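Asker: sequence and predicted structure, then a few things I'm wondering about:
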Amino acid sequence: MAPPKLYVGRKVRALREANNVTQAAFAERLGISTSYLNQIENNQRPVSAAVLLGLAEKFQIDIAAISQGEGDRVLSALSEVLTDPLFETSSPTMQELKLVTQNAPAFARALISCHQAYRRSSEQLASLDDTLGRGASSAEPTPYEEVRDFFYFVDNYLHELDSAAERLAGDLGLPEREAGTALAEHLERRHNVRVLRAGPAEDVLRRYDPATRALFLNPYSPPATRTFQTAFQIAALEMEPVMSDIVHKAEFRSVEAAEVCKIGLKNYFAGALMLPYRVFMTAAKDLRHDLELLAARFGASIEQVAHRLSTLQRPGQKGVPVFFATLDRAGNITKRHSAAKLQFARFGAACPLWNAHQAFQAPGQVVRQLAETPDGVRYLSIALEITKSGGGYRTLRRSYVLALGCEISYSKHFVYAQGLDTDNRAAFDPIGISCRICDRPNCHQRAVPPLKGVLRIQQNCRGTLPYSLA
């Protein structure tokens, strides 16, 4: 199969303008004609391998950064939007969608936002929701949805926070020192904040009292959780100006979304402080992404390690591109991010053929799967059930599944690929993204027909499904 043509005119134009040079001067440095550069910038011609190498050599850009990234996520979201029957009579081709996301990404995002509002209004109307007619606000995204999309479109990487956390980790001698002790000492030395045990009746992970300069942590929480909450408090005390600037530039629709985002930014800093970028990325490669060994080396939880692997997106220093998600028992994806081609569905449940669902039946075990999506891309996927308790026999335990994976071409970097027949296509399970946008015709686990599928109903014949797809 021939490699896909690469249209990155908008990024090339932005690079040229950032260097404040004319098309003629820019083209001369790349060794191409001005007319060819003009065609590239207007996405009339794809960029060649020679031009990509010239951009890397002459302008020190990361080829992976210019060829992938936000465009893939916008294209995935826009493609899912256009499966809605609303667009049945005017469905653009994939090439047209690529041109829109490459040339007018702001327009693509606007269409995605409009469709989100349309879906919410339609769902309210269908259920005779009593909020019908209260105004446009009922169709706006919830604060959590808005913040989720913010992190999704920044590729789950925030350079200012990440680099600041890495500098502080270096100053504190992490990860060579025990992180919980080092962070608590830093809080007391720099901010005069003491780390204390929360009372036995307090149902909190963390409580900060600014009047007494005391940080109370739940004594029943695992050490990695207490360390994370300590790092969270450091973010709150030291990174407020940076976080406020990020939130301001994001232009959230509501105060609630801005506040939710600040929580997310503090969580991001805490994870980056416990698992500093370059040291952690090097360890991940050395240990072949063994989650348990990485957690032990850095004094972190397996979930913290897996989530951090999904944020290794620093330009010029990217880690292995992985997808990461958490699922509850109902199949809801509660966290999601993908630096791989696999993009999770924004609506509906996850594919029932995905091994993430099987992990609930195998507590404490890493469940492995070789999987192939309808576009022919193959993946290594691992899943592990996580159970959390606040302490005590009568305490309710929260159970969910953590899923992590990569495209099969990167599987050699993962210890979990050992013993799997990654060269045998027959060893790969066919999975989808979600039933509503999956066009596999004979899936025995299909819950609903695909939105754009044409159904054939045979009254005198019944297979696994009561219909077939034309």
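Answerer: Nice, I can see it.
Asker: going forward, measure contacts and count neighbours with C-alpha atoms only.
Answerer: OK.
Asker: in the chain, which residue is most central in space?
Answerer: H337 (1.5 Å; C-alpha atoms, centre = their mean).
Asker: so that one, which of the three states?
Answerer: Taken by DSSP: H, G, I helix; E, B strand; the rest coil, the conformation at H337 corresponds to strand.
Asker: which SSE is Q229 in?
Answerer: Using DSSP states H and E, Q229 sits in helix 223-238.
Asker: what is that helix packed up against?
Answerer: helix 179-191, strand 214-217, helix 255-274 (3 or more C-alpha pairs under 8 Å, 6 or more residues apart in numbering; DSSP states H and E).
Asker: ok, back up a step: any idea how far the spatially closest residue to the residue nearest to the centre of the chain that is not a sequence neighbour lies from C114?
Answerer: Leaving aside its sequence neighbours, H337 sits nearest to F324 (C-alpha to C-alpha, 6 or more residues apart in numbering; 5.3 Å). Distance check for F324 against C114: by C-alpha to C-alpha, to the nearest Å, it reads 27 Å.
Asker: one more structure, for comparison:
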Amino acid sequence: MSARKLYIGRKIREIRDSHKATQSAFAERIGISTSYLNQIENNQRPVSASVLLALAENFQIDIGAMALGDDDRLLSAIAEALADPLFDGYKPSLQELKLVTQNAPSLAHALIACHQAYRRNSEQLASFDDALGRSSTLTEPSSYEEVRDFFHFVDNYIHELDLAAEKLAGKLGISERDTSAILPAYIEQAHKVRIVRAQPGEDIIRHFDPAARVLYFSPYSPPSTRNFQIAFQIAELEMEEEVSAIARRARFRSAEALEICKIGLRNYFAGALTLPYQAFLAAAKELRHDLELLAARFDASIEQVAHRLSTLQRPGLKGVPIFFARIDRAGNITKRHSAAKLQFARFGAACPLWNVHQAFEQPGRIIRQLAETPDGARYLCVATELTKGGGGFNAPQRRYAIALGCEVAYAGDFVYADKLDHGNRAAFDPIGISCRICERASCPQRAVPPLNRKLVVDHNRRGAVPYEIA
């Protein structure tokens, strides 16, 4: 058990409320006094190991999940928001931030939403000064951003869909037989849907004709794409009630966001069906997270495997906490999730010192890096460039890079850590989250000054950047 003090009063109170127990009855059941329980629930005292064990024994609580304590994603997001010069003069302590995220998460989300609106407002003002006052939509998050944040804050794990997909995968024998043969046969038998190749000139990946019960695919799509898209169609045919209920519970601002979320939830089911949880988790451990071997074993793509690894967050059966991101050539993060401590910036591009940028210079290779962030946390980072084409020599190709990794404490579980000197701190490259919030004063790749630091300009002295950070 970690020696870190756990202040998880809100979680304890939620457990008690779910069992409709009074404080005195709940305290008696776990063997503590009512006054001690009251102090725990109000985060005046930490939870001891004996209390955690009593909770596990009496209420079937996952100690590992409880011991995670802080919601690092929410904590990181609110800390970044409060680092803005808008809050100059107010520097909350880590304990203050923890108390807010643990006891008033809705307030924390509201503050982050306000800050997002402010940032969008400021950035639009630079380009659309006279138009800003005429359009309130500029200060609202886009539908895509809303949905991205929804998945981010549920830890990119949807329990109902994951279990349903795993149950169907077991019934069909996925992970034991050829997925490319199983899924077309199942959708035809169960739903009377025929798989047909689209005409070569049609610019589609998937097209479903519900009236004719025909599912069209590009004739140039690889098997991994076809498998995933058939699984997506199965989700639409079998899981629509569950998908709609989950999306409605998110209370999105617009119907557009609701529909985008449904797409994301069907994609989640498709990934969970083609890469069923327990079989995939066991294979990841056996193969030490070797992306190429996992892709070959499950008839999947490298990106599908990397993304699935970041979703292995089932309570009581978690995988290694992994971060995952997809980055375009301009450095924009187009897909992101982190079950690890590392969190990605919500504004601006990725740190230029991160190895994911090197992947574009060495196509087809897996690039490894040992990296350290300004908070002293150290990571194993893996990146590779991917190209999606399929339309022949003259067709445009999409190029992007994916990155994944873990805290160095888990590096031994990855084949990519072999022969790296991860016990030597000097072997770690200093990286940041983004220039806007990075505190490193001497970085030669800095693009913009940090938001919460003052600048010193010396007209007689010039370094890598034309200012010094006070």
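Answerer: The structure has been received and is ready for your questions. Worth saying up front: this structure is predicted, and the values here are computed from it rather than measured.
Asker: between F324 and C114 of structure 1, who's got more neighbours?
Answerer: Neighbours were counted for F324 of structure 1 and for C114 using other C-alpha atoms under 10 Å; F324 has more, 26 against 14.
Asker: so who does the more buried one touch?
Answerer: Residues near F324 of structure 1 by C-alpha atoms under 8 Å, 6 or more residues apart in numbering: 306-307, 310, 335-338, 402-405.
Asker: Serialize these to CSV and add fields for distance to P4 of structure 1.
Answerer: Converted to CSV, the contacts of F324 of structure 1 look like this (distance: C-alpha to C-alpha, whole Å):
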residue, distance to P4 of structure 1
A306, 30
H307, 30
S310, 25
K335, 30
R336, 26
H337, 23
S338, 20
L402, 32
A403, 28
L404, 26
G405, 23
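Asker: residues in contact with the residue nearest to the centre of structure 1?
Answerer: For H337 of structure 1, the contacting residues are 152, 155-156, 310, 323-325, 343-344, by C-alpha under 8 Å, 6+ apart.
Asker: could you count how many residues lie near P374 of structure 2?
Answerer: Using other C-alpha under 10 Å, P374 of structure 2 has 13 neighbouring residues.
Asker: nearest spatial neighbour of it, chain-adjacent residues omitted?
Answerer: Closest residue in space to P374 of structure 2, ignoring its immediate chain neighbours: G432 at 6.3 Å, by C-alpha to C-alpha, 6+ apart.
Asker: over to T395 of structure 1?
Answerer: In space, T395 of structure 1 is closest to S389, 6.6 Å off (C-alpha to C-alpha, 6+ apart).
Asker: tell me the counterpart of that neighbour in structure 2.
Answerer: Per TM-score structural alignment, the equivalent position to S389 of structure 1 in structure 2 is G389.
Asker: neighbours of that match, how many?
Answerer: By other C-alpha under 10 Å, neighbour count at G389 of structure 2 equals 14.
Asker: for F26 of structure 2, which non-adjacent residue is closest in space?
Answerer: R16 (6.6 Å).
Asker: I'd say the one you found and A25 touch.
Answerer: No. Taking contacts as C-alpha atoms under 8 Å, R16 of structure 2 lies outside contact range of A25: 9.4 Å.
Asker: which one's more surrounded, the two?
Answerer: R16 (18 against 14).
Asker: contact partners for the more buried one?
Answerer: So R16 of structure 2 contacts 22-23, 26 (C-alpha under 8 Å, 6+ apart).
Asker: from I30 of structure 2, how far off is it?
Answerer: As judged by C-alpha to C-alpha, R16 of structure 2 and I30 of structure 2 stand 11 Å apart.
Asker: ditto for I437 of structure 2
Answerer: Using C-alpha to C-alpha, I437 of structure 2 is found at 44 Å from I30 of structure 2.
Asker: ok, now I195 of structure 2?
Answerer: For I195 of structure 2, the distance to I30 of structure 2 (C-alpha to C-alpha) stands at 57 Å.
Asker: which stretches in the stretch 301-450 of structure 2 count as helices?
Answerer: With DSSP state H, counting those that start in this stretch as the criterion, the stretch 301-450 of structure 2 has helices at 302-309.
Asker: just the buried ones from the contacts of H337 of structure 1?
Answerer: Burial by neighbour count, judged by 16 or more other C-alpha atoms under 10 Å, picks out 152, 155-156, 310, 323-325, 343-344 from the contacts of H337 of structure 1.
Asker: looking at those, which are in strands?
Answerer: Under the assignment DSSP state E, those contribute 323-325 to strands.
Asker: could you export those residues as TSV, including distance to Y144 of structure 1?
Answerer: Formatted as TSV, those follow (distance: C-alpha to C-alpha, whole Å):
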residue	distance to Y144 of structure 1
F323	20
F324	18
A325	16
